[in-house]
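In: quick one: sequence plus predicted model below, questions after.
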Amino acid sequence: MSETSSPSSARNAVVAAALDLFARQGFESTSVDQIAQAAGISRSTFFRQFGGKDDVVFADHEVLLDQLREYLAGEHANPWEAVCEASMQVYRHFAADPELARRRYAVVRGVPALRDREIVTVFRYERLFDEYLRSALPGLDPLDAVGFAALVTAVHNHVLRQLLRGPKKVPASVLRRALDDALVRFGVDNGAHEEADDDLVVAVFPRRMPPAELARRLQSEL
């Protein structure tokens, strides 16, 4: 690797080298020394950047989770939509290099310990969305926060698996349509009520809309 390469590209090169080795000779049979040699870095640099063999497989998720925390910490007019956009950011990342994502998926599927860690990682996204909604919508029923976080995570994973399991491209628009449908089904889409121009505000809300979201929308109109 050249000294002019960016930190992210350098990390990606290490991840790609590790996944290539895992695919060719197996996860358990691949040593950290072999990964470091293939990536052109020292053993100590590898441990400083990643920590271990399993960490290199999930390195992207650690970066993404940090990015989503920063994104959700900002101001968002619609917290429900912010969660959907966070999901889109994750998908766009993996869709940008589907071949690398598919190699990672194949390695994880073949190692039970990595599959277990993958389950934990998915839950971390879901918990992040859940905690954000509770913070952004005071008084929100915890079941509504958990339900929507789980719905977005499940929809995201369903579309992502289509990308990972097949050779065809699955554009981000597929996930966007699915998330739009999730917003409608949960009763929190932006088009759920009609606006009036005079002093009388008439709004129609789905019965399934969480009370905290209903209160938020009424407050924004009055």
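Out: Yep, that arrived.
In: going forward, measure contacts between C-alpha atoms and count neighbours the same way
Out: Will do.
In: which residues of the protein fall in helices?
Out: 7-25, 32-39, 43-49, 53-57, 59-72, 79-95, 98-109, 112-136, 142-165, 172-186, 211-221 (DSSP state H).
In: can you redo these as JSON lines with distance to Ala192 and mean neighbour count?
Out: Output for those, formatted as JSON lines (distance: least, CA to CA, whole Å; neighbours: other CA atoms under 10 Å):
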{"stretch": "helix 7-25", "distance to Ala192": "41", "mean neighbour count": "18"}
{"stretch": "helix 32-39", "distance to Ala192": "52", "mean neighbour count": "18"}
{"stretch": "helix 43-49", "distance to Ala192": "46", "mean neighbour count": "14"}
{"stretch": "helix 53-57", "distance to Ala192": "41", "mean neighbour count": "19"}
{"stretch": "helix 59-72", "distance to Ala192": "23", "mean neighbour count": "15"}
{"stretch": "helix 79-95", "distance to Ala192": "13", "mean neighbour count": "19"}
{"stretch": "helix 98-109", "distance to Ala192": "35", "mean neighbour count": "18"}
{"stretch": "helix 112-136", "distance to Ala192": "19", "mean neighbour count": "17"}
{"stretch": "helix 142-165", "distance to Ala192": "17", "mean neighbour count": "18"}
{"stretch": "helix 172-186", "distance to Ala192": "8", "mean neighbour count": "17"}
{"stretch": "helix 211-221", "distance to Ala192": "10", "mean neighbour count": "14"}
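In: another structure for you, compare them:
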Amino acid sequence: MSAGAVANESDSAGFRMQVVAESIRLFAEHGYEATTVDAVAAAAGVSRRTLFRQFRSKEDFIFADHEQLMALVAEQLAAAEAAGDDPWWSVCLAAEEVFAHFAAHRDLATGRYRVVSQVPALRDRELVTTYRYQRLFEDSLRRRLPDVPRVRQVAYAAAVTGAHNHLLRQMVRGDAAATADVLRAELRRIHATTVMPSGASAPPTNAVTVVAHGADLSPDEIADIVRERLTWHAVP
């Protein structure tokens, strides 16, 4: 491979995913501490110098796709802002984008989970990475909704991030019920119970809601019906 080809490859999303895949494989086979930077570079087909032009440390290898994904999320939020889309729901759509990425690369996500769970330094790095996504959501809400109390923005971003992370963990553990559809349903609930459009008012505290339902419905289905009756604002 020529030097020019290596440079072009090192700038590509494909290169970063290759580094993720090879580092996960090597860390799983030989252990994180025992795997050298040279071994990862050789497996990725590049030099040590090329690898360090893209990444600052060995920890970066296994999280290489996150940097590009965060950039995409930031772009998506900026596009939603330019289009005047619902700021709250835009955060939910960004979380769905992150989930879709890992669902499309399920094997890598599962392998990373197994490696990270065994290495304290990587677990700490994962927590920092998770917070960076949440901070992107918070920053978007703060820019677009300057009159909304900061605590409400933080609480909303944390709820969206928490729902996403829980389902992602379930997915990589092999739970077939942890799907994009389930995530969307949960995000709609978060949106519906948090967001009140301009001019809307909460129902009176002494209001009585009567709900009729079929006898064959489960408690969760009945709860969903009650939630819909008590929601006084639109849900996307």
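Out: Perfect, I can see it now. Since we're looking at a predicted model, the values are computed, not measured.
In: I'd like the helices of structure 1 as a markdown table, with distance to His193 of structure 1 appended.
Out: Below are the helices of structure 1 laid out as a markdown table (distance: least, CA to CA, whole Å):
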| stretch | distance to His193 of structure 1 |
| --- | --- |
| helix 7-25 | 43 |
| helix 32-39 | 55 |
| helix 43-49 | 49 |
| helix 53-57 | 45 |
| helix 59-72 | 25 |
| helix 79-95 | 16 |
| helix 98-109 | 39 |
| helix 112-136 | 21 |
| helix 142-165 | 20 |
| helix 172-186 | 12 |
| helix 211-221 | 9 |
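In: which residue, other than its chain neighbours, is closest to the residue nearest the centre of structure 2?
Out: Residue closest to the average C-alpha location in structure 2 (CA atoms, centre = their mean): Val98, at 4.1 Å. Residue nearest to Val98 of structure 2 in three dimensions, not counting chain neighbours: Leu69, with 7.1 Å by CA to CA, 6 or more residues apart in numbering.
In: counterpart of the one you found in structure 1?
Out: Superposed on structure 1 with TM-score structural alignment, Leu69 of structure 2 falls opposite Leu64.
In: likewise for Ala95 of structure 2?
Out: Under TM-score structural alignment, Ala95 of structure 2 pairs with Ser87 in structure 1.
In: related to what we said a few turns ago, how near is the residue nearest to the centre of structure 2 to Glu29 of structure 2?
Out: 27 Å (CA to CA, to the nearest Å).
In: for Arg188 of structure 2, same thing?
Out: Taking CA to CA, one finds Arg188 of structure 2 at 41 Å from Glu29 of structure 2.
In: how about Ser47 of structure 2?
Out: Computed as CA to CA, the Ser47 of structure 2 to Glu29 of structure 2 distance reads 21 Å.
In: endpoint to endpoint, stretch 36-56 of structure 1 covers what distance?
Out: From start residue to end residue, stretch 36-56 of structure 1 stretches across 11 Å - CA to CA.
In: just how off-centre is that stretch within its chain?
Out: 24 Å (CA atoms, centre = their mean, to the nearest Å).
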